[in-house]
Structures are given as C-alpha cells and as structure tokens.
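**Student:** Build me a structure from this.
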Amino acid sequence: MLSEQREAVKTRQANRRAELHRKIQLGGWAMDAGAGEMTGAELVGALLSYREKVVATAEREHHRQRGAVHLAQQAAARSDARPN
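**Tutor:** Got it, this is the predicted structure:
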C-alpha cells in the first residue's frame, strides 16, 4: 500500500514538472514571437481569436511552418550571440 502511495506521489510530481516545463516553453515561445510587450489580456485575446478563426488544416499548417522557421531563426541568433 505504501509503495502504491509513493508511486502516486511520484506520478503527480512528474506531471507537475511536465506541466511547468510546458508553461515555461510557452512563455519562451511567446517572447520569441515578440509578445513580451503585450499585456496578458492582449495575448490571450489574440490567441482566442486565432483559435476561433483558424480551423482549416491547411491554414494551421501554414502557421505551424511559419512558426517553425521563426523559432529556428531565433535559436540560431541565440547560438550566434553566445561567446565561444
């Protein structure tokens, strides 16, 4: 019984860590997209508008590809800025 409780605690902790990691990633991506100067309400409003309007798979794929290119460029810029 104790081992089951320990496993349950470990699972909850792992889930919390994964959720925290995802939130940190999302915040980083928002900053990479230039949203750092937006208010929380403005950013959430923009995302809600996106979710309401973009339902076509082709349009989502377009945004996904555009985002992937932008994130790759941001990563390369950070890598170039690091001292060797």
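
**Student:** all contacts plus neighbour counts: C-alpha atoms, from now on.
**Tutor:** Fine.

**Student:** Nearest residue to the middle of this protein?
**Tutor:** The geometric centre of the chain, computed from its C-alpha atoms, lies nearest to Leu26 (C-alpha atoms, centre = their mean), at 2.3 Å.

**Student:** which stretch of helix or strand covers that one?
**Tutor:** Using DSSP states H and E, Leu26 sits within helix 2-32.

**Student:** Next, the structure of the following sequence, for comparison with the previous one:
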Amino acid sequence: MEKAGIPPLHVLQMTTLKGAGFLDRMNDMGTVDTGRNADLVLLDANPIESVQNLRGINDVIRAGAYHDNQKLSSMKERLGTK
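**Tutor:** Here you go, the predicted structure:
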C-alpha cells in the first residue's frame, strides 16, 4: 500500500481503526484503551515514518501475555521461520 502512494499513517489506520469500523467493533477494538481488546506489537522504529518499520517487531502482548524479543526468536526458531 505504501508503494502505491498511501501514507504510512493511513495504512496503519486502515488496519486498526477502519478495520474495527468495518467489523462494527468500534466499542471494543481499533484503539488501545481500558476495556478494549488489544493485542500490541512493540516496534524498533516508528511505523509512521515507513510501514517497512512494521517488520522490526521487538515485543508482543497477545491475549494478556507478554512475549519479549528473546522469546519471539525462540518461537521462530522452533517453527523454522527465522
């Protein structure tokens, strides 16, 4: 999408806010706030500068569990996706 000229911020909004709106889930998805379902990806660089920065995943919070970079690397190794 970025290569098509869509600014990185709009790409992020399409996958968060607009995705939640499309699914009619704005009450519990789309933003990080108290009472919402939120899986988080913590990145090494600012994704608004380039969506390519989305590839630099450092940590993940999924279903309330924290997975640091070391644990993620271990999981990738086990799955053979490194």
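
**Student:** Mind checking the TM-score on these two?
**Tutor:** TM-score of the superposed chains, computed with TM-score structural alignment, normalised by the length of structure 2, equals 0.24; 42 aligned residues with a C-alpha RMSD of 4.3 Å.

**Student:** coming back round to it: for Ala68 of structure 1, see how far away the residue nearest to the centre of structure 1 is.
**Tutor:** For Leu26 of structure 1, the distance to Ala68 of structure 1 equals 14 Å [C-alpha to C-alpha, to the nearest Å].

**Student:** got it, and Gln13 of structure 1?
**Tutor:** 30 Å.

**Student:** What is the helix holding Leu26 of structure 1 packed up against?
**Tutor:** The helices and strands touching helix 2-32 of structure 1, judged by 3 or more C-alpha pairs under 8 Å, 6 or more residues apart in numbering; DSSP states H and E, are helix 57-81.

**Student:** just how off-centre is the helix it packs on within its chain?
**Tutor:** Distance of helix 57-81 of structure 1 from the chain centroid (C-alpha atoms, centre = their mean, to the nearest Å) equals 12 Å.

**Student:** helices and strands around that helix, which ones?
**Tutor:** Judged by 3+ C-alpha pairs under 8 Å, 6+ apart, helix 57-81 of structure 1 is in contact with helix 2-32.

**Student:** Next SSE downstream of the helix it packs on?
**Tutor:** Using DSSP H and E, the helix or strand that follows helix 2-32 of structure 1 in sequence is helix 40-53.

**Student:** Show me what counts as buried in the helix holding Leu26 of structure 1.
**Tutor:** Of the residues in helix 2-32 of structure 1, 29, 32 count as buried by neighbour count, 16 or more other C-alpha atoms under 10 Å.
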